[in-house]
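1. structure for the following, please:
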Amino acid sequence: MAKVKYYFDTENLAYRKIKPKVSKKVGVVLLFLTAAALFGFLCFVALLNTPFFETPKDRLQAREIENMQMRYEILNRKMDQIDEVLASIEERDNNIYRTYFNTTPIPEEQRKAGFGGVNRYKEMEGYNNSELVISTSKKLDIISKELVIQSKSLDEIAKLAKDKEKLLTSIPAIQPVKNEDLRQMASGFGYRSDPFTKIRKFHAGMDFSARTGTPIFATGDGVVVAADNKMSGYGNRIVIRHGFGYETLYGHMSKFKAKAGQKVKRGDVIGYVGSTGRSEAPHLHYEVHKNGEVVNPLNFYYGNISAKEYILISKLANQENQSLD
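-> So this is what the prediction gives:
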């Protein structure tokens, strides 16, 4: 019950009841209602931010966030596995493939380099799970870059492998005439006595004595770049360009079986032994050139002789006898 207030009326010498103004009553009521409303709103906001009060929409959103976090964790585990496999491939690439093909390994800092400069992940910042999303995105970007580098490296290795296979078939690796008993090797590479002047001079190839008409074989894959008798002293000669800096020359032929511009394979018959040009007897004069320089053909017969046979033919080739041209 509200207290009743009085005041003393000096004129009438009596106490009189104080009547409150209506406007004041209304103000008090409004103040009370406002305070109650504000308190209620604050309580409502507080309840909304506590786990004890969740709407169906909040529960659905919470499940979606939890599901997203779980998927990101699974994605990170898979990327870790991919990174392990990629690291193994990179190790084989540097230490096996690139070593075999004698090419420079890719530096680790180039493979693992990050992304400097501009902040690529700015739009992902400012959220509850920003750290998880940004770290996963960075890892994915780095793996993607490593895959691009490794893919280019494997393309390079594949090209080197093709070139290696082509090189192995192009190197002049067999004797140019059948020489089962190895006795047809008449004169070797180096200084020999000239059959016409009897003066000791440099002999730029090897001479294989054989009957006129004996088949002559291409010693490696290549293209015939000359089949003529325009080079003084060599008579009918064929020159094959094998690529990789290799060329071979076959001189004193009786006739040709290949012509300029023709592609040949190792073992193809390209002509026949004769004694044309500056020649003392039927034989094949055979030369090997590497990057424009004559080299000893004896070093290239690994394709059809054994180690024991190589020693024998080497002794024959190193005898300082008289050449046949």
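
2. from here on, just use CA atoms for contacts and neighbour counts.
-> Will do.

3. so where do the helices sit in this protein?
-> 22-48, 56-92, 98-100, 108-111, 130-170, 307-317 (DSSP state H).

4. got the angle for the fifth one vs helix 56-92?
-> Going back to what we said before, that points to helix 130-170. Using axes from the mean of the first three to the mean of the last three Cα atoms, to 10 degrees, one finds that helix 130-170 and helix 56-92 are set 30 degrees apart in direction.

5. over to the last one?
-> Calculated by the same axes, to 10 degrees, helix 307-317 forms an angle of 50 degrees with helix 56-92.

6. distance from the chain centre to helix 307-317, please.
-> Here helix 307-317 shows a centroid-to-chain-centroid distance of 42 Å under the convention Cα atoms, centre = their mean, to the nearest Å.

7. now that helix: buried residues?
-> By 16 or more other Cα atoms under 10 Å, the buried positions in helix 307-317 come out as Tyr310, Ile313, Leu316, Ala317.

8. to compare against the first, here's the next sequence to fold:
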Amino acid sequence: MSKVKYYYDSESLSYKKIERRKRTTFKYAFMFVLAAALFGFLFVFIASQYVASPKERALARELHNMQLQYELLNKKMNEAEAVLANVADRDNNIYRVYFEANPIPEAQRTAGFGGINRYKNLEGFDNSKLIVASNKRLDVLQKQIVVQSKSLDEIAVLAKEKEKLLAAIPAIQPVNNKDLSRMASGYGMRSDPFTKVRKMHWGMDFTAPRGTPIYATGDGIVVRADSGSTGYGNHIRIDHGFGYTSLYAHLYKYNVRKNQKVKRGDLIGFVGSTGRSQAPHLHYEIFKDGDRINPMNFYYGSLTAEEYSELLEHASLENQSLD
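-> This is a model prediction of the structure:
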């Protein structure tokens, strides 16, 4: 039951019933609804500013996770760039120097990409600058890896060639020290044993008994094993590649044949005194690009420092050669 309100009329000295008009009732109702609507809007506005919805909280978590992932990616790129820079430094200053190859210019290693805009499809987003910068960085890093990979492939080829070169260079003494009677004559001006005239002696003479083993001083292919060269008698020539050839003269007999591949240290023949020779010995020569050079410079592979010094002292004496 609705409450009935009265008022006191002083003229009639009695209470009279208050009659509410419909207009007034509608006015109060409208004001109430309006006030409720304003309050509700204000509440929602304040809540939206300070209280996140479940969807907003999910989006916030996703954004935070993406930021963490980007930081991790950035850290990994920093580490990759540091490792790659270290490899590039060793490549230029160690590997390429050792194998006598030109260093790769820094501009070539770190060059970007010119021409058309490669990142046009990444533009127009809220974080386009960040996305484009990251993609550019990754592309440059990828290019640097490709450049370094090709460089290491080249170094691998050079290393194989260097290995072949080191194996091919005639780097040991052709006759063992224990088998030598003495080092008879070295490279240089010597007295001819037949004419007694001083002339150039183009090799080294190792005195040893007839039948003493002779060894290949480097890897190569036997290009001659015959007596067809004047003065040398039975002799062997080995082509080592890289411009090097070694010659072994006055042999008693061969242990190899023409076109046979030999390795450093292989037994190729035996000391004799065939050809223009005064006594059993090995006459040994080395050619580089067709020119005779001093074999004394190539014994680092088989002699100690003391043995090399002693051999050098004997080889320097201007005595009489044996051929």
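
9. rewinding a little: now render the helices of the first structure as JSON lines, adding distance to Tyr286 of the first structure.
-> Output for the helices of the first structure, formatted as JSON lines (distance: least, Cα to Cα, whole Å):
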{"stretch": "helix 22-48", "distance to Tyr286 of the first structure": "97"}
{"stretch": "helix 56-92", "distance to Tyr286 of the first structure": "42"}
{"stretch": "helix 98-100", "distance to Tyr286 of the first structure": "32"}
{"stretch": "helix 108-111", "distance to Tyr286 of the first structure": "49"}
{"stretch": "helix 130-170", "distance to Tyr286 of the first structure": "16"}
{"stretch": "helix 307-317", "distance to Tyr286 of the first structure": "13"}
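
10. quick one: which of the ones you listed is nearest Ala258 of the first structure?
-> Closest to Ala258 of the first structure of those is helix 130-170 (Cα to Cα; 17.2 Å).

11. what's the average distance of the closest one to the second structure?
-> Mean deviation of helix 130-170 of the first structure relative to the second structure after superposition (mean Cα distance after the TM-score superposition for the first structure): 1.3 Å.

12. which part of the second structure matches the longest strand seen in the first structure?
-> Taking DSSP state E as the criterion, the first structure has its longest strand at strand 246-256. Per TM-score structural alignment, the counterpart of strand 246-256 of the first structure in the second structure is residues 244-254.

13. and stretch 312-323 of the first structure, by the same measure?
-> Going by TM-score structural alignment: stretch 312-323 of the first structure matches residues 310-321.

14. hmm, Gln148 of the second structure is touching Asn86, no?
-> No: if you go by Cα atoms under 8 Å, Gln148 of the second structure and Asn86 don't touch, sitting 11.2 Å apart.

15. compare the two (neighbour count), which wins?
-> Set side by side, Gln148 of the second structure and Asn86 show more neighbours around Gln148, with 19 against 11, by other Cα atoms under 10 Å.

16. residue contacts, that one?
-> Ala88, Arg109 (Cα atoms under 8 Å, 6 or more residues apart in numbering).

17. distance of it relative to Tyr15 of the second structure?
-> Per Cα to Cα, to the nearest Å, Gln148 of the second structure is found 107 Å from Tyr15 of the second structure.

18. and if you look at Glu71 of the second structure?
-> 82 Å.

19. and Gln173 of the second structure, by the same measure?
-> From Gln173 of the second structure to Tyr15 of the second structure the distance is 145 Å (Cα to Cα).

20. so between those two, which is more surrounded?
-> Higher neighbour count among Gln173 of the second structure and Tyr15: Gln173, with 22 against 12, using other Cα under 10 Å.

21. skipping adjacent residues, who's closest to the more buried one in space?
-> With sequence-adjacent residues excluded and distances taken as Cα to Cα, 6 or more residues apart in numbering, Gln173 of the second structure is closest to Tyr299, at 5.8 Å.

22. what about the counterpart of Asp91 of the second structure in the first structure, neighbour count?
-> Using TM-score structural alignment, the equivalent of Asp91 of the second structure in the first structure is Asp93. Residues contacting Asp93 of the first structure under the criterion other Cα under 10 Å number 19.

23. with Tyr302 of the first structure instead?
-> Quick note: Tyr302 of the first structure (other Cα under 10 Å) scores 14 neighbours.

24. check contacts around it.
-> Counting by Cα under 8 Å, 6+ apart, Tyr302 of the first structure has contacts Ala173, Ile174.

25. what residue lies at the spatial centre of the first structure?
-> By Cα atoms, centre = their mean, the first structure has its centre lying nearest to Ser153, at 0.5 Å.

26. and the match of Asp91 of the second structure, how far from Gly117 of the first structure?
-> 30 Å.

27. next: Gln319 of the first structure.
-> 71 Å.

28. give me the more crowded residue out of those two.
-> Per other Cα under 10 Å, whichever of Gln319 of the first structure and Gly117 has more neighbours is Gln319, with 15 against 6.

29. residues touching the equivalent of the residue nearest to Gln173 of the second structure over in the first structure, list them.
-> Correspondence of Tyr299 of the second structure to the first structure, assessed by TM-score structural alignment: Tyr301. Going by Cα under 8 Å, 6+ apart, Tyr301 of the first structure touches Pro172, Ala173, Ile174, Gln175, Tyr310.

30. after alignment, which residue of the second structure pairs with the first one?
-> Aligning on TM-score structural alignment places Pro172 of the first structure opposite Pro170 in the second structure.

31. surely its match is in contact with Leu247?
-> No: using Cα under 8 Å, Pro170 of the second structure is not in contact with Leu247, being 10.5 Å away.

32. which of the two has more neighbours?
-> Legend: neighbour count by other Cα under 10 Å for Pro170 of the second structure and Leu247, higher for Pro170 (27 against 22).

33. distance of the more buried one relative to Gln108 of the second structure?
-> Distance from Pro170 of the second structure to Gln108 of the second structure, by Cα to Cα: 39 Å.

34. one more: Leu282 of the second structure?
-> 55 Å.

35. who has more neighbours, these two?
-> Leu282 (34 against 11).

36. which position in the first structure pairs with the more buried one?
-> Leu282 of the second structure maps onto Leu284 in the first structure, by TM-score structural alignment.

37. appreciated, that's everything.
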